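# Below is the sequence, then the predicted model.
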Amino acid sequence: MVNFNPTNRFSKSYPPNSVHNYLAHPSGTGGVVQIALFNSHRFAFYFWNLWKKELLKDRSSFNIDLVTYDWHQDLVYPSDGGKEELKKLDLDNNFEVSFFSSYKLNTLNDSHIMSAVYLDIINDVWVLCRQGTFESDWEDEYLEDFKGKRHTIRKFKTEDALRQALFLSEIQNVFFDIDLDYFTLNNNIEPTEKFRYIKDSEINNLIAPENVLISWIFRRLSGITIALEPEFTGGISKSLKYLSLIEKNWFEKALGSYHVRWRHLKEAE
């Protein structure tokens, strides 16, 4: 039997090699928001659960939709056995959830979203992605969680399509998730094939705080998760390059530093 109790009150339960910061809320209206950075995308499950619990402390219910940018769809459903395991997971024990995220979720990093949906950590899902061969791959999907609540999973080929759909929604709270392999144009490539990437100028436009979609997300933000996923970006140096582009657009300092501040809020002062 694994003991999931901390060894002392100063122990951190974060998954391995995760970086975590508290920031002023990017809307500029007060409050704070948290951001987490990690290698393996499945670690997002831990942070989504942690932040959802914190946000629920002062209210009886709180729906948070997920907006995720990813080359892959990462929408593998939990099996029947996986559902039973999820229902047994003690979501109030951060060490247990950290262990589960690190060593029990699929190491292909494609089951964390639907697992979080099944436990109603996440409400509905909005995926901006490139993976999808057939038109049916882009159709809406639905998942009934362990309490019988129905969740909708929507997939989009373009930023414009995602923006139009979100602007018509009544969403109030969002987890914003970025897998850095979204900035690649090809993926799952043969050993002889080279990665191709979006132009830096296009990435800057996509993630700029003044981008109307990013501004919409920031006003509703409940947390940000960023996955490096170097295996799918062409290596760790490529992941760090695209992380650096995000940092330069959003922050005055690199993530992991003390007192990280939003660049656009500083400029507005």
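It's in.
# C-alpha only now, for contacts and for neighbours.
Will do.
# Helices along the stretch 51-200 of the chain, start to end?
All helices of the stretch 51-200 of the chain, identified by DSSP state H, counting those that start in this stretch, fall at 80-88, 94-103, 112-118, 159-167, 200-207.
# Which stretch among the ones you listed is buried most, on average?
Of all the helices of the stretch 51-200 of the chain, helix 112-118 has the most neighbours on average by mean count of other Cα atoms under 10 Å, namely a mean of 24.
# so what does it touch, helix or strand wise?
helix 44-55, helix 80-88, strand 141-144 (3 or more Cα pairs under 8 Å, 6 or more residues apart in numbering; DSSP states H and E).
# switch to 7 Å and redo it
For helix 112-118, not one helix or strand is in contact under the criterion 3 or more Cα pairs under 7 Å, 6 or more residues apart in numbering; DSSP states H and E.
# this is the other structure I want to compare:
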Amino acid sequence: MYENKEPYNCNPPGTHLEQVAHPGGSDRTIEKAIIMEHRFAFFFWMKWRNLLSDNELLKQSAPTLVTIDWHRDLAPVPDDQKKALEQLNQSNLSDVANYVWAQFDQTNDGHILCASWLNLIGDVILLQNTTSYQESTVKDRNGNDHGIFEFRDFNRFQEFMVDRNDQNIFFDIDLDYFIHGKGKRQYSDDFHRYSDEEIKQVIDISKPVFQQILPNINGITIALEPGYCGGIVNSCQIMDQFHSQLFTENNEWKHL
């Protein structure tokens, strides 16, 4: 009933969007999207992938998704949703935002394979706290294979990334990665957030993995997910330390 006044130039409600310099040092900028719920990352991957294609900046079939998350977020796409995704008008950003809000799994674990289905992202490289290393493949709507590589060990994740040659990357972070315990306070007696020093051990621009990732980033999505971080205070404290590892107080890349 209530149509967006600017359906082709809008963002999901509650999104904070910032322009930052391209981390590769070029003159163009990229976007950093800060979202409350992780599923809205799909919206930005779709928008950025299409912009890269339109501007002839896509150097591979689809950007590699490098994601850091406590959970796997790899729920399969139901057949009826596959059909709905194919019919989605990707230029109508209001419709896309509403679809993600109302029709995606409310547990925020279906957005990655929805994006793979539409070839908005290519391979998925996931650092998570759920399982040991595993590898799988999914097909998109055109029958193309998308590799999914899941790591729990940071060093193995780093070695894998350094050996690749990804030229377009979407960097995605769910702040609940930095939580000790099950991932929600009521699930665990030892639930508490990573210390600032523990966050620094993971997010460190001097590490080889970030030297590989940063120059090739085409967009960053950061999910606050306070419900899985033990509340908004924990989430904001994690965000403050995470962000300061990559950016200066003036929102400039530290490595530049």
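Sure, I can see it. From a predicted model like this one, the values you see are computed outputs, not experimental measurements.
# returning to that earlier point: figure out which of the helices of the stretch 51-200 of structure 1 is closest to Asn39 of structure 1.
Ranking the helices of the stretch 51-200 of structure 1 by proximity to Asn39 of structure 1 (Cα to Cα) places helix 94-103 first, at 10.9 Å.
# Give me the contacts around that closest one.
With contact meaning Cα atoms under 7 Å, 6 or more residues apart in numbering, helix 94-103 of structure 1 is reached by 4-5, 13-15, 42-43, 45-46, 90-91.
# Tell me the mean distance between it and structure 2 once they are aligned.
Here the mean offset of helix 94-103 of structure 1 against structure 2 after fitting is 1.2 Å, by mean Cα distance after the TM-score superposition for structure 1.
# helix/strand/coil for Ile222 of structure 2?
Counting by DSSP: H, G, I helix; E, B strand; the rest coil, the backbone at Ile222 of structure 2 sits in strand.
# For burial, what's the neighbour tally of it?
Look at Ile222 of structure 2: counted by other Cα atoms under 10 Å, it has 24 neighbours.
# distance of the alignment partner in structure 1 of it from Pro26 of structure 1?
Aligned counterpart of Ile222 of structure 2 in structure 1: Ile226 (TM-score structural alignment). When distance is defined by Cα to Cα, to the nearest Å, Ile226 of structure 1 is 16 Å away from Pro26 of structure 1.
# picking up where we left off before, of the contacts of helix 94-103 of structure 1, which pair is most distant in space?
Using Cα to Cα, the contacts of helix 94-103 of structure 1 span at most 21.9 Å, a distance reached by Asn5 and Arg42.
# which one of the two has more residues nearby?
Arg42 (27 against 13).
# Does the more buried one touch Met114 like I think?
No. Using Cα atoms under 7 Å, Arg42 of structure 1 is not in contact with Met114, being 10.8 Å away.
# and Leu126 of structure 2, what pairs with it in structure 1?
Leu126 of structure 2 maps onto Val127 in structure 1, by TM-score structural alignment.
# Buried residues in stretch 233-253 of structure 2, which are they?
234-239, 241-242, 244-247, 253 (16 or more other Cα atoms under 10 Å).
# Please list the residues outside that stretch that contact it.
With contacts defined as Cα under 7 Å, 6+ apart, stretch 233-253 of structure 2 is touched by 20, 23, 175, 193, 196, 199-200, 203-205, 224, 226, 229, 254.
# how many neighbours does Phe176 of structure 1 have?
Count around Phe176 of structure 1 with other Cα under 10 Å applied: 22.
# how much space is there between it and Gln34 of structure 1?
11 Å.
# will you turn the buried residues of stretch 233-253 of structure 2 into a markdown table that also has secondary structure?
Shown next, in a markdown table, are the buried residues of stretch 233-253 of structure 2 (three-state DSSP):
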| residue | secondary structure |
| --- | --- |
| Asn234 | helix |
| Ser235 | helix |
| Cys236 | helix |
| Gln237 | helix |
| Ile238 | helix |
| Met239 | helix |
| Gln241 | helix |
| Phe242 | helix |
| Ser244 | helix |
| Gln245 | helix |
| Leu246 | helix |
| Phe247 | strand |
| Trp253 | strand |
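# Give me the common contacts of Phe176 and Gln34 of structure 1.
What both Phe176 of structure 1 and Gln34 touch, as defined by Cα under 7 Å, 6+ apart, is the set 223-224.
# Show me what Thr184 of structure 1 aligns to in structure 2.
In structure 2, Thr184 of structure 1 lines up with Ile179, judged by TM-score structural alignment.
# contacting residues for the aligned partner of Lys157 of structure 1 in structure 2?
Using TM-score structural alignment as the criterion, Lys157 of structure 1 maps onto Arg152 of structure 2. Neighbouring residues of Arg152 of structure 2 by Cα under 7 Å, 6+ apart: 127-129, 131-133.
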